[in-house]
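give me a 3D structure for the following:
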Amino acid sequence: MSALSAEGGAILVTGGAGQLATSLMRLGGPRIHRVGRPMFDFDRPETLTATFAAVQPAAVVNAAAWTAVDAAEADEAGAARANRDGPAILARLCADAGIPLIHVSTDYVFDGDKGAPYVETDPTSPTGVYGRTKAEGEQAVLAGNPNTVVLRTSWVYSATAKNFVRTMINAGEKNPTLKVVGDQHGAPTASDDLAEAILAILQRIETGGWQDHYAGIFHAAGTGETTWHGLAVAALEAARKHGRTMPEVLAIRTADWPTPARRPADSRLDCTKLEQVFGVRLPPWHASLVRTVDELLAPPPS
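The predicted model follows:
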């Protein structure tokens, strides 16, 4: 998929140097206008208004969020500002401008107890502050702007920034044995794949105009499923082809790795609706993982 058409106004992307914002900046072409703190800060609502006035975007992608799941347990107010209150203001600004908003959400709005992939109409049931504030943020942006697409995704990783895949590869170089949770199930999502999906949605909206059935919640995650242990093994096997050490990777139970916030045991997302409405389906997670590890470990250009 190519970048957005050169025609049209700026696409405002929040999230600063985060994984998704970086992917959108790299893949989206010159129309992408990426912003982050301190110039754009949900803790300072006046910066949102100032950014809108300066950029005058044709559409907005909100990739900014409080994603430190455990830290959110100790600062619910901060997580709420980042995940609910700030996005609500952003949605109202989009509504006032008459432009679409694509808001990125998470599988953590579910408790993981369903036992089957979640569909968009399943009731949310977050188990922690992060998931709860993200669920509240979904409702806030949908109420604030009728032209809003909410994309729930899961287990995002990339060749840049801090993420599970990079952590596992780095840990594998330093430790002969790794212990990784093997009883949590989900779908890894490459940030480049998610960015491509968002660009395709924006292109569809620009080409045919906004349609009422575009509004609402959609699931957008890598195709297929695994566990954190399965993802770690696959990442390390891909890294071994680049000469990295392959440690022993032991599967442990969630109970053996206690954390302040409870993680969903099975947060698989059914992404059928995204394909039906927008014609978008993310690639199989394993192929995208290998590509990402290749990019991560590629030798620097001479």
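
CA atoms for contacts and neighbours, from now on please.
Fine.

which residue ranges of the stretch 201-302 of the chain form helices?
For the stretch 201-302 of the chain, applying DSSP state H, counting those that start in this stretch gives helices covering 228-240, 272-278, 285-297.

oh, that last question was meant for the stretch 51-200 of the chain, not what I typed.
Per DSSP H, counting those that start in this stretch, the stretch 51-200 of the chain carries helices over the ranges 69-72, 76-80, 86-97, 129-144, 164-174, 191-208.

second chain to compare with the first, below:
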Amino acid sequence: MSERRLLVTGANGQVGRELLRRAAGHSIAATGLDRQQLDISDRAAVTAAVEGQGFAAVINAAAYTAVDKAESESERASAVNRDGPAHLAAVCAQEGVPLLHISTDYVFDGSKTGPYTEDDPVSPLGVYGASKEAGERAVRTTCPRHIILRTAWVYGAHGHNFVKTILRLAGERDELNVVADQHGCPTAAADIADALLDITRQVTGPVAQQPPWGTYHYSGTGATTWHGFAEAIIIEAARHGGRKIPVHPVTTADYPTPARRPVNSVLDCSRIQRVFGISPRPWREALREVIHELHNAGLSRTPSRCKDDNKG
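Below you'll find the predicted structure:
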């Protein structure tokens, strides 16, 4: 089978880097463009990057993800998360190229008791979620051949994420306080990349007569809280020599932030399993692999104390 050519935006982000690293294993030749090479909020630049290039598909892994900072930078968040996908959708529709777009669990307000399905109404609580929801609408209305993949609590060996923050803080402090009343599903960037590449292969392959375009959920299986996630990180890191410190549960009210977050953003992933045969794996299993990778890179051991206990 000849390799399909794929364009990946946001190539230096958590998922973007994993897409480029894993594409060859899916018989896909990926071209990655990072933020410096392509600002997706620039319509002309997006058009030039895609038009006439002969890509089999485009995966948009570029995003503004600073949830709290977005409250004071709404224009920038909207430019990247709303306008960027709109520009990509327009040129992909023009070229007849499928667009795979990554979205978030934060399009939901958390008021539902059980896991959210793709058909549940969206109602984002903050600027970040609202900008991502606007990007979803732009993709749906502009590019018929689209896949929107909502995911949650993304982490990996690269970039800034909760896992690396907890590991850093475990080296600075003797105990941690972490929110225990927000529920979600940690998801490894590598797993998201594999899911997107698998979908790309299926919707661009010779047997893809009528691909099931639309919105899908993908996250690690098994729900937890930020507190439960932090405890698991500490335990896994301790297997590699990290400091095993206590992690105390606190409430959202005890830890106010600029942006409101949903108390429940657990995702139901049964549709992606049914349609594409993609089964997410337990988040603890994926976490174990990421901690192992960080250990091999020398980043999971946290035996020393930082000079300033109040930072972070």
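
about what we covered before: tell me which of the helices of the stretch 51-200 of the first structure sits most buried.
A comparison of the helices of the stretch 51-200 of the first structure by mean neighbour count, using mean count of other C-alpha atoms under 10 Å, puts helix 129-144 on top with a mean of 23.

how far away from the center of its chain is that one?
15 Å (C-alpha atoms, centre = their mean, to the nearest Å).

could you tell me where that helix falls in the second structure?
Mapped onto the second structure using TM-score structural alignment, helix 129-144 of the first structure spans residues 127-142.

wait, which of the helices of the stretch 51-200 of the first structure is closest to T106 of the first structure?
helix 129-144 (7.1 Å; C-alpha to C-alpha).

average offset between that closest one and the second structure?
For helix 129-144 of the first structure, the mean distance to aligned residues of the second structure following superposition is 0.8 Å (mean C-alpha distance after the TM-score superposition for the first structure).

what residues are up against the most centrally placed residue in the second structure?
In the second structure, the centroid-proximal residue (C-alpha atoms, centre = their mean) is V154; its distance is 4.6 Å. Counting by C-alpha atoms under 8 Å, 6 or more residues apart in numbering, V154 of the second structure touches 161, 186-189.

which one in the first structure is aligned with it?
Match for V154 of the second structure (TM-score structural alignment): V156.

also L167 of the second structure?
Using TM-score structural alignment, L167 of the second structure sits opposite I169 in the first structure.

hmm, its match is touching A235, no?
Yes: if you go by C-alpha atoms under 8 Å, I169 of the first structure and A235 touch, sitting 6.9 Å apart.

what residues are shared contacts of the two?
With C-alpha under 8 Å, 6+ apart, I169 of the first structure and A235 have no common neighbours.

go ahead and confirm G222 of the first structure touches S191.
No: using C-alpha under 8 Å, G222 of the first structure is not in contact with S191, being 9.7 Å away.

residues contacting the aligned residue in the second structure for R262 of the first structure?
In the second structure, R262 of the first structure lines up with R260, judged by TM-score structural alignment. Taking C-alpha under 8 Å, 6+ apart as the contact definition, R260 of the second structure lies against 125-126.

gap between R260 of the second structure and V58 of the second structure?
Separation of R260 of the second structure from V58 of the second structure (C-alpha to C-alpha, to the nearest Å): 32 Å.

tabulate the helices of the stretch 201-302 of the first structure (CSV), appending mean neighbour count.
Below are those laid out as CSV (neighbours: other C-alpha atoms under 10 Å):
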stretch, mean neighbour count
helix 228-240, 21
helix 272-278, 15
helix 285-297, 18
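
out of those, which is closest to F218 of the first structure?
Of those, the one closest to F218 of the first structure (C-alpha to C-alpha) turns out to be helix 272-278, at 5.7 Å.

show residues contacting the closest one.
For helix 272-278 of the first structure, the external contacting residues (C-alpha under 8 Å, 6+ apart) are 200-201, 204, 213-214, 218-220, 280-281.

over to stretch 9-29 of the second structure?
1-6, 8, 30-35, 38, 40, 58-63, 155-159, 189-190, 192-194, 197-198, 201.

which of the residues you listed are buried?
Buried subset of the contacts of stretch 9-29 of the second structure (neighbour count, 16 or more other C-alpha atoms under 10 Å): 4-6, 8, 30-34, 38, 40, 58-63, 155-158, 189-190, 192-194, 197-198, 201.

so which of these sit within strands?
Using DSSP state E, the subset of these located in strands is 4-6, 8, 30-33, 58-60, 155.

ok, back up a step: list the single closest residue to the residue nearest to the centre of the second structure in space, sequence neighbours excluded.
Nearest residue to V154 of the second structure in three dimensions, chain neighbours excluded: T187, at 4.9 Å (C-alpha to C-alpha, 6 or more residues apart in numbering).

which position in the first structure aligns with T31 of the second structure?
With TM-score structural alignment as the criterion, T31 of the second structure matches H33.

what separation do you get for the nearest residue in space to F164 of the first structure that is not next to it in sequence and H219 of the first structure?
Leaving aside its sequence neighbours, F164 of the first structure sits nearest to Y157 (C-alpha to C-alpha, 6+ apart; 6.7 Å). Distance, Y157 of the first structure to H219 of the first structure, by C-alpha to C-alpha: 17 Å.

N147 of the first structure too?
Taking C-alpha to C-alpha, one finds N147 of the first structure at 17 Å from H219 of the first structure.

got the contact list for N163 of the first structure?
Applying C-alpha under 8 Å, 6+ apart, the residues contacting N163 of the first structure are 156-157.

how many neighbouring residues does A223 of the second structure have?
Using other C-alpha atoms under 10 Å, A223 of the second structure has 19 neighbouring residues.

doesn't C185 make contact with it?
Yes: shown here, A223 of the second structure and C185 form a contact pair, counting by C-alpha under 8 Å, at 4.9 Å.

which neighbours do the two share?
Common neighbours of A223 of the second structure and C185, counting by C-alpha under 8 Å, 6+ apart, are V266.

what does Y108 of the first structure align to in the second structure?
Using TM-score structural alignment, Y108 of the first structure lines up with Y106 in the second structure.

is it true that that match touches S265?
Yes: with contact defined as C-alpha under 8 Å, Y106 of the second structure reaches S265; the gap is 6.9 Å.

touching both of these two, which residues are there?
Jointly contacting Y106 of the second structure and S265 under the rule C-alpha under 8 Å, 6+ apart are A152.

before I go, just wanted to say thanks for your time.
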